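Undergrad: model this:
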Amino acid sequence: MPLKADPASASDTLAPVVLFCYNRPHHLQQTILSLRANYLAAETDLIIFSDGTRSQADEADVQKVRNFLATITGFKSIRVHAASQNLGLSGSVIQGVTDTLACHNAVIVLEDDMLTTPDFLEYMNQALSIYARRSNIFSVTAYAPPVAIPAGYPHDVYLAPRASSWGWATWADRWAKADWSVQAFEKLKTDRAFRTRFVEGGDDLWPMLAKQQKGIIDSWAIRWTYSQFINHALGLYPVRSKIRNIGTDGSGTNFTFKTGYYDADLNAGPVIMPTNLQPDSAVIREFRKYYRLPLYLKIKNRIKYGL
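TA: A predicted model of the protein is given here:
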């Protein structure tokens, strides 16, 4: 049964959903079907950014995606922005979210490989409403990484020093503080204590940021986590996941190999969000432990990339 929405979840205050897609029509169809099954779908504006082709090999699948986009129904409104050139995922997300937040106070962001619970939109709008004035919370997500939450932790949500790129949301004033050029990079390179604070959300963060700045990868997500860090802010996570990534089958931009490491069971149901939620040191220790880099990757980063 759908949860009863509070006054803050009235249709005129619901955040729009921005969805980014490229060349995976089958994944996209699953994403749309699960999103359309949400209790609040018919009251939610859907804005879709369809990236342009990177090469001739992608043309057929990109066209299949756009043919499918023309058939979507079930939302309050649907707008499709079809790029004539390939922007890449990073460029698409930064531009698309920025453009959307020029007209809205908050936004919910999905990519074309996310399955959601029927109460996903309710959960996201609830979080955006409850924590709108908490300047130390930069983003919220519906994804619960399989972290070993300590026994006795009393809440349905927790705070962590990392932003999630899977089924997430933010506010215009927070997004405006993002530093996409990573101005503090040199300090992170030379100040060990500063870097130690940065990797409290996982020791994989520094190699990712360094690779981003070296041009080895192109990631908006690591720069968004970095922006959260330099603004002394945190990300909100649920204890039980309301989203599952189906792009870890080797088809995605960031997952060119198949993995089940990030799998999470979907869990529909009410979530209580305390307004005065504070970070829990035991939870953060387990969170960082989950994102610990294996020794062989540390050695590879040092030998291959000098990190």
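
Undergrad: hey, let's count contacts and neighbours off CA atoms from now on
TA: Will do.

Undergrad: point to the residue nearest the middle of the protein.
TA: Central residue of the chain (C-alpha atoms, centre = their mean): residue 165, 2.2 Å from the mean position.

Undergrad: correct me, but that residue touches residue 221?
TA: Yes: applying C-alpha atoms under 8 Å as the test, residue 165 and residue 221 come out as touching, 6.0 Å apart.

Undergrad: picking up where we left off before, the residue nearest to the centre of the chain - that's part of a strand, no?
TA: No: under DSSP: H, G, I helix; E, B strand; the rest coil, residue 165 falls outside any strand and is assigned coil.

Undergrad: now it: how far from residue 183?
TA: To residue 183, residue 165 is 22 Å away according to C-alpha to C-alpha, to the nearest Å.

Undergrad: list the neighbours of stretch 69-86 that are in contact with it.
TA: Stretch 69-86 is contacted from outside by 32, 36, 41-54, 66, using C-alpha atoms under 8 Å, 6 or more residues apart in numbering.

Undergrad: now restrict those to buried residues only.
TA: Taking 16 or more other C-alpha atoms under 10 Å as the criterion, what is buried in these is 32, 36, 41-53, 66.

Undergrad: tell me which element the nearest residue to residue 15 once chain neighbours are set aside falls in.
TA: Leaving aside its sequence neighbours, residue 15 sits nearest to residue 107 (C-alpha to C-alpha, 6 or more residues apart in numbering; 5.2 Å). Assigned by DSSP states H and E, residue 107 belongs to strand 106-111.

Undergrad: what does stretch 187-205 contact?
TA: The contact list for stretch 187-205 (C-alpha under 8 Å, 6+ apart) reads 160-162, 206, 222, 226, 229, 284, 287-293.

Undergrad: now the other sequence, so there's something to compare against:
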Amino acid sequence: MLAPVLLFAFKRAHELQQTLSALRANYLAAETELYVFVDGPRRDDEVDKVNAVHAVVNSIDGFKSVHRVYSKHNIGCADSIIAGVTQILKQHPSVIVLEDDVVTTPNFLDFMNQSLRLYAFVPQVFSIGGYTFPFRKPDQYANDGYFFQRTCAWGWGIWADRWNQVDWSLDDFDAFMANPLARRQFNAGGSDRVRMLKRAQTRDIDAWDIRLCYAEYKAGGYTLYPTISKTINIGVDSPDSTTEVVYDRYRPILDSGHQRVFALPNLVEVHPGYARQFRRKFSIPVRIWNKLLTYGTVVFRRSKRA
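TA: Below is the predicted model of the structure:
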């Protein structure tokens, strides 16, 4: 059986159209159940945009079946995703999750379903990612996927038993923050992670993904990433994005989409070549450089508008 796809949308009809067109072009689309969750407007000026999203969702075809869930009130990005995934994982053993600004290659569903089947009973594999940075493939590395200790937010899959391990309320947060070793170990997956977890705990950010990362860390788990990205985020600098406008440091090299069967690792371990590249991406010097590029991008756009 194929895992159902859960698609979360809010007020970006233009991006949603592109996401749906790409998903419909997947080889396995016609055999896949699609659940679409649309959050409600926060303010009166968002009503028309949400209604435009409803119109797009009402016209969806090309899938085995389409289930539409429209919220009358605004739930928020994190709570909407947590509630939706929890609900569907009561009916299915695994799910594939997308947001309305994640465009997929035609073989995305092939990669995700093959990976979900292969590692279903390998508890060290906590989740499956569809996105990767344009990392150089290490010499003599033959697999089409690699492991790292950080979850993926831009097209991902998970099983019910892993998802049910997550403590969304972060009840042990104070004990974690009081443990320097635990903080260092968590930041081994990226120097930004403790800071992001603090912001999620105080609700400074509406984030579900860093809490999923934290659960993976506590479980001693790994995420499988493709060696060539099967997704791209088209909403990084969208005016209706729920995140800040940033310099797009995440643009990947996309898979051509022709390959449908993948060579996946037999051993669940981190390859040192990928670990070096991944940790460098989230190192403090690289993050500072990216902030400077972000600032330069914002200043340039403002000067053009002026």
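
Undergrad: where does the TM-score land?
TA: Scored by TM-score structural alignment, normalised by the length of the second structure, the superposition of the two chains gives a TM-score of 0.89; 287 aligned residues with a C-alpha RMSD of 1.8 Å.

Undergrad: so which of the contacts of stretch 69-86 of the first structure are in helices?
TA: 32, 36, 66 (DSSP state H).

Undergrad: list the contacts for the second one?
TA: If you count contacts by C-alpha under 8 Å, 6+ apart, residue 36 of the first structure has them with 42, 74, 75.

Undergrad: show me what it aligns to in the second structure.
TA: Aligned by TM-score structural alignment, residue 36 of the first structure pairs with residue 24 of the second structure.

Undergrad: for its match, give its distance to residue 106 of the second structure.
TA: The gap separating residue 24 of the second structure from residue 106 of the second structure is 8 Å, by C-alpha to C-alpha.

Undergrad: hang on, the earlier thing: which one of the contacts of stretch 187-205 of the first structure sits closest to residue 236 of the first structure?
TA: Each of the contacts of stretch 187-205 of the first structure was checked against residue 236 of the first structure using C-alpha to C-alpha; the closest is residue 160, at 6.6 Å.

Undergrad: just give the number of residues close to the residue mapped onto the closest one from the second structure.
TA: In the second structure, residue 160 of the first structure lines up with residue 148, judged by TM-score structural alignment. Residues lying near residue 148 of the second structure (other C-alpha atoms under 10 Å) number 22.

Undergrad: quick check: residue 233 of the first structure vs residue 143 of the first structure, distance?
TA: Applying C-alpha to C-alpha to residue 233 of the first structure and residue 143 of the first structure gives a distance of 18 Å.

Undergrad: which one's more surrounded, the two?
TA: Between residue 233 of the first structure and residue 143, residue 143 has the larger neighbour count (other C-alpha under 10 Å), namely 28 against 22.

Undergrad: now the more buried one: which helix or strand?
TA: Of the helices and strands defined by DSSP H and E, none includes residue 143 of the first structure.

Undergrad: aligned partner of it in the second structure?
TA: Per TM-score structural alignment, residue 143 of the first structure is aligned with residue 131.

Undergrad: against residue 112 of the second structure, how distant is its match?
TA: If you go by C-alpha to C-alpha, the gap between residue 131 of the second structure and residue 112 of the second structure works out to 11 Å.

Undergrad: need the overlap of contacts for those two.
TA: Counting by C-alpha under 8 Å, 6+ apart, no residue touches both residue 131 of the second structure and residue 112.

Undergrad: what span of the second structure is stretch 186-194 of the first structure aligned with?
TA: Here stretch 186-194 of the first structure aligns to the second structure at residues 174-182, judged by TM-score structural alignment.

Undergrad: and the matching stretch, which residues are buried?
TA: Those buried within stretch 174-182 of the second structure under the rule 16+ other C-alpha under 10 Å are residue 182.

Undergrad: where's whatever residue of the second structure lines up with residue 67 of the first structure relative to residue 49 of the second structure, distance?
TA: Using TM-score structural alignment, the partner of residue 67 of the first structure in the second structure is residue 55. When C-alpha to C-alpha is the yardstick, residue 55 of the second structure and residue 49 of the second structure sit 10 Å from each other.

Undergrad: neighbour count winner among those two?
TA: Using other C-alpha under 10 Å, the more surrounded residue of residue 55 of the second structure and residue 49 is residue 49, with 18 against 12.

Undergrad: wait, residue 105 of the second structure touches residue 231, no?
TA: Yes: at 6.2 Å, residue 105 of the second structure counts as touching residue 231 under the criterion of C-alpha under 8 Å.

Undergrad: more neighbours: those two, which one.
TA: Using other C-alpha under 10 Å as the criterion, residue 105 of the second structure and residue 231 rank with residue 231 on top: 30 against 22.

Undergrad: contacting residues for that one?
TA: With C-alpha under 8 Å, 6+ apart, residue 231 of the second structure has these contacts: 102, 103, 104, 105, 108, 130, 131, 154, 155, 254.

Undergrad: strands of the first structure, residue ranges please.
TA: Assigned by DSSP state E, the strands in the first structure fall at 17-21, 45-50, 77-82, 106-111, 114-116, 137-141, 157-160, 168-171, 234-238, 243-245.
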